[in-house]
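Engineer: Next one to model:
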Amino acid sequence: MTATATTRLDAPARLPGRLVGSIAFGTLLQALNSSMIAVALVGIRGDFRAGAEVSWLISALYLATAVGAPTMGRLADLVGPRRVFLTGLALVAVASVAAPFAPNVGVLVACRVLLGLGTAAQYPAGVAMVRTVAERTGARASGALGILSICSQTAVAFGPSLGGLLVGAFGWPAIFLVNLPFVAVAAVTVLRWGPAGRTSPHRLGVAASLRRLDPPGLLLFAGAMTTLMLLLLSLADHPRWWLAAVFVPLAGLLLWRELRCAEPFLDVRLLGRNRALTGTYLRTALTYVAFYAIFYGLPSWLEQGRGLDAAQAGLVVLPIAGLGVFMTVLATRLVRTRGPRAPLLIGSLGLLAGGVVLATVVHSATPVLVLLAVSAVLGIPNGFNNMGNQTAMYAAAPADATGAASGLYRTSQYVGANLAAALIEVLAAGTDPDSGLHRLGIAVAVVGAVLLAGSLLGRRRT
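Structural biologist: Predicted coordinates for the structure are as follows:
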């Protein structure tokens, strides 16, 4: 199965740019909505005279996406990816129109949940459409996967800047309304160029597919994942360890149910057999622990430890995302000739080097030019790791379960993001900003070393 997928990745033909562009336009929504909210929280808190509950506007989107991505991916496998892609866009449109009229923070959080479910559909359904067309035409998928990765990194990098302009000019409702033109363009182009209809005899109508979705398994997965995410989110402030006592039995029931279900929502038997796919999820989660530790931790230190204002800190960390985009282009070319392992080795080495630099070079008196250079170094591994992990997931996933596999890939990213948030708080507690940053650098270096050892070990086994 892996050899076949690798052959498709190396195929000479390219996927149509109009198809890839339309899918990429939809996948921008998730990254934009997860990053723009950061600059709107102050305004929302003031308008609603709210307090700490405003932070749920961030957490709600992460929770909804972590649960919704594999659900939407599984539906894409059953009813067709284009239909699910468009359904997700419709949910985004409804949430974006309703949010500006929310009477209180609770309703606004509900809109963010709906927004998270909608944006959760585009990536797994989009990758499934890429695979559908690639297998029909014999085209390679590496270029399309690279474009999706570039769009995601670009949206994360410029989301706060775009959000700041919108909030400054029109107020916080603008970060919701700006979704509507993206939704319109993505919907029109996917309707025009996306693969239509059911592409597999195994795909059924909506009603039959919902029955085959394994509702008990879905509910157990949602309960277990929500509990896990809430536990991880609580680690940064006041750990709620009692959630672990809820998560463990839910996870056990999920495992028991899915092992006995003829068509499980979460195919744990496949994960047990397919070590390459399971390993990719674990590696992705660990990679995102390091990525978000840098992406969240460094700007905080720049303001608290280096004394920069928010705008200056944003400019200093811009090379992280900017260079990541450039490195994704290089990684895409490398994947075509060497497969995913080569970029993963480079990305792991980059994380190791970046962590060492943070732990030993950076301090409160470091000149801004040096900090810009450090940001550039930290941006090198992003493109290689993202492209390597994404390609490894695509290559290891069964063709008829690409949507579900891509959804779980998204979930693993959010697990890593929440672990990173907890790690930052733990390492920064009770110490000065420089010491906290150096501890964070050591943690990133350790993650890089573990990922490097895993990549080298995997190479020897092959």
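Engineer: Every contact and neighbour count from this point should use C-alpha atoms.
Structural biologist: OK.
Engineer: Next one: G159 from L28, what distance?
Structural biologist: Distance of G159 to L28, given as CA to CA, to the nearest Å: 10 Å.
Engineer: same thing with R306?
Structural biologist: Distance of R306 to L28, computed by CA to CA: 32 Å.
Engineer: show me the contacts for V206.
Structural biologist: By CA atoms under 8 Å, 6 or more residues apart in numbering, V206 lies in contact with V79.
Engineer: quick one: the strands in this structure?
Structural biologist: 13-14, 139-140 (DSSP state E).
Engineer: For W242, find the nearest of the ones you listed.
Structural biologist: Among the strands of the chain, the nearest to W242 by CA to CA is strand 139-140 (47.6 Å).
Engineer: Please point out which parts of the longest helix seen in the chain sit buried.
Structural biologist: Using DSSP state H, we find that the single longest helix of the chain is helix 105-137. Neighbour-count burial for helix 105-137 flags 105, 108-134 (criterion: 16 or more other CA atoms under 10 Å).
Engineer: this one as well, want them side by side:
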Amino acid sequence: MSVRAASRTSFDRRLIAPMVLGSTLNPVNSSIIAVSLVPIGHALGASPSRTAWLVSSLYLATAIGQPVVGRLIDVLGPRRLYLIGTAMVGVAGLIGLLAQDLWVLVAARVVLGFGTCAGYPAAMSLIRSEARRTGEDSPAGILTLLAIANQTVAVIGPTIGGLLIAVGGWRSTFAVNIPLSLVCLWLGSRRLPLRTPPADDADRPPRVDYAGVALFSSALVSLLFFLMEPQTGLLPLLVVTAVAAAGFAAVESRVAAPFIDVRLLRGNLPLVATYVRGLLTMTVSYTFIFGVTQWMQEGRGLDPSTVGLVIMPMFGTAIAISALTGRRPEIRGKLIVGAAVQVAACAVVLALDDSIPIWVLLALTLLLGVPQGLLGLGNQNAVYHQADPARTASSAGLLRTFMYLGAIVASAATGGFLHDGATETGLHHLGLFILGVSTLMLLCTVLDRSLARVGRPATTALS
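Structural biologist: Reported below is the predicted structural model:
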């Protein structure tokens, strides 16, 4: 049965496998590296502040690439970009498998970052096009499935990484991308439609706003270099960031086909607020995944495979929470509860020490599964309802950009607070940092009254 032969009234289930697998390539590579940082550092003689570039490089590439690829998907359709991106993932896996130097590994992560840019925007574009085709305005079941898959692999990534390291060493965390790429290429070539129902402005010729991309990239790169090594001598980088950001805003307000449509964002403040919540959410989540897991290995003395198993309760809780709440249209309640529990979990981090029983760590990861399940789902669904339908893929890509800006901040914070090793003191400083960020996330959610209207009325597309 071909994609064209799918039912006119229900979501084409043949699309689910390539959608889900492609969209999870980025989160699995985001978190699988967490338990690899210490073994890579030992093998290549690199400090935590240097191995942190393995994290930041992927997020920098993804933050830049997501809106570009998302906009191209809006105009050209998801199939072509999906296949190119997933092929790049396989190339990155091969580079990582053969690399003998830390900076070659960083290059592999950059290729990986750009390669994984297409999966999530392509999935959101397919959901929107299927909604247009079937007449289902809010395919809650499919959105929930996508959220669960992405949350699951992000949480289970360290567990997978620990098992892979135990079997094949840290290089296997790169090599795993080779078979994943091949499966995505096979599924994408067989199941993704050659054409999708057009969006409102799909007849516009595709353009790349090179000036916008250059200014946006300059702002991000200069900010990242400062955050990774914050010191007085690098303060001019902040000036570069400010000038590039101002130039970016000016250019994007004038070009016909902007890289990021700041005019549209100015007229859609609820969507901007959702992007900010995505940034804050991921700052907390990835600080835990990168920072606390490093402390579990160096401070608490657990091996990578054990750390992976300690993370498992977060995985189970996140799935259960998302599955139980996914079909409910309310978004504000999900975000408030998730943000409040996240504050409580960050407070627990302040009580950790080198003699803490493992059952306490298990209880902490169990607690963290609640915001993991609620916040990712809530932010994703908010973007789906708040975004211009003609820019679904690029809006979804921009959400990922803000999420990865949060991950960059988390990586920089981890490198900064654990600069001299994952000590108990460094962990507590990291805990104070994420407690402040999670409190700000809670305030941003409680004060946003527009969330009460998001997602109503809702229908389901997976029945």
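Engineer: so what number do they get for TM-score?
Structural biologist: With the length set by TM-score structural alignment, normalised by the length of the first structure, the two chains reach a TM-score of 0.84; 441 aligned residues with a CA RMSD of 3.2 Å.
Engineer: higher neighbour count, G159 and L28 of the first structure?
Structural biologist: Each of G159 of the first structure and L28 has its neighbours counted (other CA atoms under 10 Å); L28 has more, 27 against 23.
Engineer: counterpart of the more buried one in the second structure?
Structural biologist: In the second structure, the residue equivalent to L28 of the first structure is T24, according to TM-score structural alignment.
Engineer: so who does that match touch?
Structural biologist: G119, Y120, A149, N150, V153.
Engineer: quick one: it and Q342 of the second structure, what's the gap?
Structural biologist: 23 Å.
Engineer: Same check on P258 of the second structure?
Structural biologist: Distance from P258 of the second structure to Q342 of the second structure, by CA to CA: 36 Å.
Engineer: Mind checking which of these two has more residues around it?
Structural biologist: Using other CA under 10 Å as the criterion, P258 of the second structure and Q342 rank with Q342 on top: 28 against 22.
Engineer: Show me what that one aligns to in the first structure.
Structural biologist: Using TM-score structural alignment, Q342 of the second structure sits opposite L351 in the first structure.
Engineer: Its match touches A445, doesn't it?
Structural biologist: Yes - counting by CA atoms under 8 Å, A445 is a contact partner of L351 of the first structure at 6.2 Å.
Engineer: how close does A24 of the first structure get to V361 of the first structure?
Structural biologist: 38 Å.
Engineer: Between the two, tell me which one has more neighbours.
Structural biologist: More crowded of A24 of the first structure and V361, by other CA under 10 Å: A24, with 24 against 12.
Engineer: who are the neighbours in contact with that one?
Structural biologist: G126, I147, L148, C151.
Engineer: same thing with L115 of the first structure?
Structural biologist: L61, L91, V92, A95, S96.
Engineer: Which contacts among the residues you listed does the second structure share?
Structural biologist: With the contact criterion set to both residues aligned by TM-score structural alignment, their matches' CA atoms under 8 Å, the contacts of L115 of the first structure that also touch in the second structure are L61, L91, V92, A95, S96.
Engineer: list the contacts for the nearest residue to the last one once chain neighbours are set aside?
Structural biologist: So that's S96 of the first structure. The shortest distance from S96 of the first structure to any non-neighbouring residue, by CA to CA, 6 or more residues apart in numbering, is to F176 (4.7 Å). Contacts for F176 of the first structure were tallied using CA under 8 Å, 6+ apart; they are A95, S96, V97, A99, P100.
Engineer: still on that earlier bit, can you lay out the contacts of A24 of the first structure as TSV showing distance to S209 of the first structure?
Structural biologist: Listed next are the contacts of A24 of the first structure as TSV, based on distance: CA to CA, whole Å:
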residue	distance to S209 of the first structure
G126	19
I147	31
L148	28
C151	31
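Engineer: picking that back up, tell me which of the contacts of L115 of the first structure is nearest to T189 of the first structure?
Structural biologist: V92 (16.5 Å).
Engineer: thought H428 of the second structure was touching A347?
Structural biologist: No - using CA under 8 Å, H428 of the second structure is not in contact with A347, being 9.9 Å away.
Engineer: a markdown table for the strands of the first structure, including mean neighbour count and distance to S455 of the first structure?
Structural biologist: As requested, the strands of the first structure are exported to a markdown table (neighbours: other CA atoms under 10 Å; distance: least, CA to CA, whole Å):
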| stretch | mean neighbour count | distance to S455 of the first structure |
| --- | --- | --- |
| strand 13-14 | 16 | 28 |
| strand 139-140 | 24 | 24 |
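Engineer: Compare those strands and give me the one nearest L166 of the first structure.
Structural biologist: strand 13-14 (36.7 Å).
Engineer: Tell me the helices and strands packed up against the closest one.
Structural biologist: strand 139-140 (3 or more CA pairs under 8 Å, 6 or more residues apart in numbering; DSSP states H and E).
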